[in-house]
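Engineer: Pasting a predicted model and its sequence here:
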Amino acid sequence: MEQPKHTNRLIHETSPYLLQHAHNPVDWHPWGEEALEKAKNENKPILLSIGYSACHWCHVMEHESFEDEETAQLMNEHFVNIKVDREERPDLDQIYQNAVQLFIRRGGGWPLTMFLTPEKVPFYGGTYFPPEDRYGLPAFSKLLEIVTNTYREKQDEIVKTAEQVRTALGEMSGGKAAPAKREIDPHLLEGAAESLGRIFDTKQGGFGGAPKFPSTPALNLFLRYYQQNGEETYLTMVTYTLGKMTWGGIYDQLGGGFHRYSTDDHWLVPHFEKMLYDNAQLARLYFATYQATGQAFYMKIGEEILEYVLREMTDPLGGFYSTQDADSEGEEGKFFVWTPQEIKAVVGEEIGALICRHYGVTDAGNFEGKNILHVRQPLDNLAREMGKTTEEMERIVGEAKKKLFLERERRIKPFRDEKVLTSWNGLMIGAFVNGYNVTRNERYLAAAQKGADFLWTRLYQEGRLLRTFKEGVAKLNGYLDDYTFTVDALLDLYEATSDATYLDRARGLTTRLIDQFWDDAQGGFFFTSKDHESLIARYKSSADQSIPSGNAVAAQSLLRLFYLAGEASYFDKAEKTLQFFSEAMEENVFATGNMIAVADFYLRKPKEIVVIGDPKSPETERLLAGIQRLYLPNKVLFRVDPGQPQETPLPDPVKGKKMIDGKPTVYICHHFTCSQPLTDWEAIRAQLIAKG
């Protein structure tokens, strides 16, 4: 095998994204003391490039510029070049994404290209730059020369700009406090739902135009508001959107799972990368919509997402991989697209013609001469035209899909980033618990438990969580999201299994979370810990990004811990967090959907459901299954085995509760009042769905 011509310091990293650049002619450094000291000692500006392995335009810029010898020579001569995987270092990404917006006056993105002083302060930046002038952007090599000359000849301007940026980043860090003891608006959910309803896309579902993202937090707020007041309009907005998405090209019609987003406004042409965090959140949304509607379609899609993750994104040891690339064989989407001839060669002429009609496959194609599968003609319409029942058509199409999937498996697959990220794994563990709760499929519970064991045995070291694991190496300080998403997943497992080990671990991590991340001065949690390396800003945010806000999940976990463990200090910190961000929730409901959902949990209070019964009894299982199939966004569940001593002190709702007449028995507590013992399902159901 031919030896690479170039090898740089990234060869010693574990991140697949960094390793992809290890043989560039650019003298890349990972972020660290060596590179930062080099910049200071040589008085060179830092060229910071941030991306991730599934980023299409990151690959484009690498090929055009970072593999080019002349460009690399410019970079190596005049800059200290640092490459960062945003998924490993979201702290750096957050700081410098905020900074780039100051320069380009719009949202940032990836690849992120920043020019820093040796003190790590940015003085210019952008995102993708082409190899020659185009798209209204300067050629990257031309930009390098301009920055080099400016840094050398106009140091006063550089210093002035850097100080202005540092000040602006400090103002953007989330340190503005709400008035002390500010109450949360009791109509917050109603106002948020109405505001979001006004910007809903009534034609295509979802929100906004191209590019179109699923906007899961906003849809979850619609479900909550529907559950609160029964207004069907809000449920319809959810079901309409999920139908459009499921029938579109953003959903993998053969393999399950969602692509990152749609490049158009009608969900047809996706950006083909698949992210673990998207599929974790969407699985839960589909299961919640099944609970709210009782329609099996939504449960089926939730199951298909989880089956995709089990098949494609699960490490043999139990962790979950991060992403699948958009590209294969150097072409975006090549793995996923079809021609009519390819389909007919697999399933035959007659069935192939039917599949082409169903999935909108034509000779002209809908993506670079080929076809992204999307539901063009629903099965019931096809069935009527063909004189068949819908069930017969489902069987025919189902068998054809299996054949096409197996044929697709023979293709060269997109690259898979197999690093295991703690926070994203927390999200997926919670999704698998949610899937188990709704479907009662033990495989989903087993996957969640194995995933949690993976985190605990490989990413929890010396009393702290680490961020990332790859090829036997766990490293980097855990961030706020890593702690809060893991705690929330452990509480999901505790409620699903009553295994006190999960509760104990959640409480232990929460102690560390409060010690390292809590802001004693104003409330809320910082993104980085006290013992983290010193950076130019320390952020505290309520805003959801592609994953939920860490402060939202922190408040949610603290409230759940208060109800599950009965410790008042958890409630106090959750309340202070919500109060600190109360103004942010009122000012920008679209960006704070998860925080608003937690505020709803806080304001309406959860129903505390105590189920006492032999866990092996079919009667107990029937009660649990019935409870979990209801849409009850504000609940906590206690499972009590009357034949076993309790390993932890009992919280108030559980104390003194007993089975009645030897039957599995349910008690429902709300607002410090508990129901009579209930054994009849219809009576239990009526109390659970009662408003108030």
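Structural biologist: Now that the structure is in, tell me what you want to look at.
Engineer: can we go C-alpha only for contacts and neighbour counts from here?
Structural biologist: OK.
Engineer: and the residue nearest to residue 122 when sequence neighbours are not counted, how many neighbours does it have?
Structural biologist: The shortest distance from residue 122 to any residue other than its chain neighbours is 4.1 Å, reached at residue 116 (C-alpha to C-alpha, 6 or more residues apart in numbering). Residues lying near residue 116 (other C-alpha atoms under 10 Å) number 23.
Engineer: what's the answer for the one 10 residues further on, then?
Structural biologist: Around residue 126 there are 23 other residues, counting by other C-alpha under 10 Å.
Engineer: and the residue lying closest to it once chain neighbours are set aside, helix, strand or coil?
Structural biologist: Counting by C-alpha to C-alpha, 6+ apart, residue 113 is the residue found nearest to residue 126 once chain neighbours are left out, at 5.2 Å. Put simply, residue 113 is strand when judged by DSSP: H, G, I helix; E, B strand; the rest coil.
Engineer: Residue 113 is in contact with residue 130, isn't it?
Structural biologist: No - counting by C-alpha atoms under 8 Å, residue 130 is not a contact partner of residue 113; they are 11.8 Å apart.
Engineer: now the helices for the stretch 101-250 of the chain?
Structural biologist: Listed in chain order, the helices of the stretch 101-250 of the chain (DSSP state H, counting those that start in this stretch) span 140-153, 155-171, 188-198, 216-229, 232-247.
Engineer: and the comparison structure, right after this:
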Amino acid sequence: MRFMILLALLFLTSFASNSLIHSSSPYLQQHAQNPVDWIAWDENVLERAKEEHKPIFISIGYSTCHWCHVMAHESFENETIAEIINTYFIPVKIDREELSHLDSHYQQLHRQLYGRSGGWPLNAILTEEGKVFWIGTYVPPHSEEGVEGMDSIMKRFGEGYARDKEKYRALAMNIEKISPTVVADGNISAKALFESVTSNYDALYHGFGIAPKFPEASKIALLLDLAELGNPQAKKMALEILHTMALSGLYDQSEGGFFRYSTDAGWEIPHFEKMLYNQAELIPLYVRAYQMTHNPLYADVVRETIAITQHRFGSNGVFYSASDADSDHEEGGYFIYTEQELKQLNLSASLNAALELEDGANFEGKYHLHIATPSRPKGFRELQTKLQELRKNRHYPFIDTKIITSWNAMMIEALYKAGAIDPAYTQMGDTSLNILLKTLQVEGTLYHQRVQGYPITQKALLEDYAFLISALLVGYQATLDEEKLQLAQKLCDEAITHFYTKEGWVQNSDPHKVKVDLLDKYTTSAYGRMMQNLRILSVLSEETRYERLAKKSLEQTPYLDPSLNAPSSMIAWLMGRYGVISLSHQRTILNQNRQSIAKIAYPYLYLHPEVRDDFGACTVNGCFSNDKNLDVVKKAISELKK
């Protein structure tokens, strides 16, 4: 009997859970069995901290984050470290995809303190009033090679705060006083933007920076805009990056789709997460590259990326958020190949050379594929089929099934833009848009996300409005459906009501508002995209109040140093400098002339049907050309670039 009782106690202990077991977040659920007494973030956290006179320990991550998993295993599953955390702190877990505005707030603090971007996991220690006095990313469990370990950090700050709270309150106050570097609006010009955005351009491997190396879609979009405004060097750089990434290890050469980032400067070995937003932001860039060059590689990338995104993330017309890097506890396990597997394919000499297989394994004794030749080698299509066959018996990594409004809107926009390559994508965009609105807009209220089986509760953030409005505007261009423009305007007015304050724009409508972040390091800034939306809507709706608000907002908000990466806000500035143009005629005439209009090299040109018998070109300041001959209007548009 004693043995049976002991066995039962062991059974119950091994499956003990904290309060996260009740969360709808897949990420929080992953930490529900930790010995740390995690709680989810809510307004009661600060109240509890004040009652218990304890500092707050916040740990932010997401369900497909590899280093979040590593730190969880090393530290948060460690009984000794958990006991220290539970003794001295109120431990709070935050899903950065669920509460992206809170993550943004702490990422901004990290950047202000250290002068560089943070990442995930992001960990912070706060006073009982909620002010940060320590912040960092991944921390090893124990001190090693001069890096302080989690056990030491938690004990040092926990005991220190219990002895002398005022010391840490003062430290928190000093951190709050640190301001970001800014440059004045007067220092901005197309030339200055190009010089700043390319100041860390990697001429050898292409892309920006060294390692880890991210796609940085917004920077490439800015280069393509500058290219269409007459900068040939910007075009060269943008195409170099897109071409290199398409053939590199950042791209899944077997099935298609992009990994989150490269761990090396040469784009050879990625971090194997696949994020919905990466696919959504890169697809339109490859559409533009194809339109500029007609290189079939770029069209292939678009088709393959859409296909694999629908296959892995598609769910009844909308899309899941991400897939993990690990498979069966092996990083990249689903995506890499053994030497024996590749040998049994009996590859030709040219394929072996193109894939650089003779150089040997490049990732933990196995092969992650990239193409070393300037284009896909002969026989590559057949090779893809064989490589996919090798993966059929493998377990695909964990997929986070959250439906996030902003990321879905990005993907819908990508589908509309891909309609320039295949009109079928436009219909797919319409289908997904309608389902997203039915799924995330309930009784007239827009929400941030939905997880199957859980009630929908969190209202939309600025990012959800910004990217949904953008998708509607792009959808309007693809279909000339007036209802899309009307809904975009309605949502824009709601966004202004919810997120524009006397102090400027904020990310959320909660009582504790988070200021906007201009940076585009991992995804496009919602603020930057919203400023673009305002300028586009001003012309298409003929409502100058949107232009006035965009101008005022950009003047109110100091530009962060371009080297810190704010290209989407810079694109909004360029729209003001050169002008957003509406090109008008009857709907049927505009549709008949789409191919000719698409050849106009101007990045901020939008179709707008009107009842008239000629073509008209207008900016927010008035119309500047009208003629029955489209070529005459084209010439007038090209003059604006001078």
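Structural biologist: The structure has been received and is ready for your questions. Small disclaimer: the values here were computed from a predicted structure and weren't measured.
Engineer: How alike are these chains, TM-score-wise?
Structural biologist: For this chain pair, the superposition-based TM-score is 0.91 by TM-score structural alignment, normalised by the length of structure 2; 627 aligned residues with a C-alpha RMSD of 2.7 Å.
Engineer: Comparing residue 113 and residue 130 of structure 1, which residue is more hemmed in?
Structural biologist: residue 113 (23 against 17).
Engineer: What's the match for that one in structure 2?
Structural biologist: With TM-score structural alignment as the criterion, residue 113 of structure 1 lines up with residue 123 in structure 2.
Engineer: quick one: contacts for the equivalent of residue 505 of structure 1 over in structure 2?
Structural biologist: By TM-score structural alignment, residue 505 of structure 1 lines up with residue 487 in structure 2. Residues near residue 487 of structure 2 by C-alpha atoms under 8 Å, 6 or more residues apart in numbering: 469, 472.
Engineer: Could you tell me how far the helix or strand containing residue 487 of structure 2 lies from the centre of the chain?
Structural biologist: If you go by DSSP states H and E, residue 487 of structure 2 is part of helix 482-499. The chain centroid and the centroid of helix 482-499 of structure 2 are separated by 22 Å, computed with C-alpha atoms, centre = their mean, to the nearest Å.
Engineer: Mean distance between it and structure 1 after superposition?
Structural biologist: Superposed on structure 1, helix 482-499 of structure 2 shows a mean distance of 1.6 Å to its aligned residues (mean C-alpha distance after the TM-score superposition for structure 1).
Engineer: Grab the nearest non-local neighbour of residue 420 of structure 2.
Structural biologist: residue 287 (7.4 Å).
Engineer: quick one, the helix or strand that the one you found is a member of and helix 217-228 angle?
Structural biologist: Residue 287 of structure 2 is located in helix 276-293, with elements delineated by DSSP H and E. Angle of helix 276-293 of structure 2 versus helix 217-228, following axes from the mean of the first three to the mean of the last three C-alpha atoms, to 10 degrees, is 20 degrees.
Engineer: Residues touching helix 276-293 of structure 2, excluding its own?
Structural biologist: For helix 276-293 of structure 2, using C-alpha under 8 Å, 6+ apart, the contacting residues are 217, 220-221, 239, 242, 257-260, 295-296, 298-299, 301-302, 305-306, 309, 313, 319-322, 407-408, 410-414, 417-418, 420-421, 523.
Engineer: residues of that helix that come out buried?
Structural biologist: Buried residues in helix 276-293 of structure 2, counted by 16 or more other C-alpha atoms under 10 Å: 276-291.
Engineer: List the contacts of the aligned residue in structure 2 for residue 56 of structure 1.
Structural biologist: With TM-score structural alignment as the criterion, the equivalent of residue 56 of structure 1 in structure 2 is residue 66. Shown in contact with residue 66 of structure 2 (C-alpha under 8 Å, 6+ apart): 273, 324-326.
Engineer: Which one of these sits in the busiest neighbourhood?
Structural biologist: residue 325 (27 neighbours).
Engineer: Can you name the residues that contact that one?
Structural biologist: 64-66, 271-274, 331-332, 397.
Engineer: any idea how far residue 399 of structure 2 is from it?
Structural biologist: Distance of residue 325 of structure 2 to residue 399 of structure 2, computed by C-alpha to C-alpha, to the nearest Å: 10 Å.
Engineer: same deal with residue 571 of structure 2?
Structural biologist: 33 Å.
Engineer: do residue 155 of structure 2 as well
Structural biologist: 35 Å.
Engineer: just residue 639 of structure 2 next, same as before
Structural biologist: Distance from residue 639 of structure 2 to residue 399 of structure 2, by C-alpha to C-alpha: 49 Å.
Engineer: neighbour count winner among those two?
Structural biologist: For residue 639 of structure 2 versus residue 399, neighbours defined as other C-alpha under 10 Å are more numerous around residue 399 (20 against 8).
Engineer: Show me what the more buried one aligns to in structure 1.
Structural biologist: Under TM-score structural alignment, residue 399 of structure 2 pairs with residue 416 in structure 1.
Engineer: Tell me who's in contact with its match.
Structural biologist: 54, 321-325.
Engineer: Most neighbours of all the residues you listed, which one?
Structural biologist: Neighbour-wise, the contacts of residue 416 of structure 1 (other C-alpha under 10 Å) top out at residue 323, 26 neighbours.
Engineer: my guess is that residue meets residue 273, correct?
Structural biologist: Yes - Residue 323 of structure 1 is within contact range of residue 273, at 7.1 Å (criterion: C-alpha under 8 Å).
Engineer: Mind listing the shared neighbours of the two?
Structural biologist: residue 54.
Engineer: ok, back up a step: could you measure from the match of residue 505 of structure 1 over to residue 207 of structure 2?
Structural biologist: 37 Å.
Engineer: Check residue 466 of structure 2 too.
Structural biologist: Taking C-alpha to C-alpha, one finds residue 466 of structure 2 at 27 Å from residue 207 of structure 2.
Engineer: now residue 126 of structure 2
Structural biologist: Counting by C-alpha to C-alpha, the gap from residue 126 of structure 2 to residue 207 of structure 2 is 37 Å.
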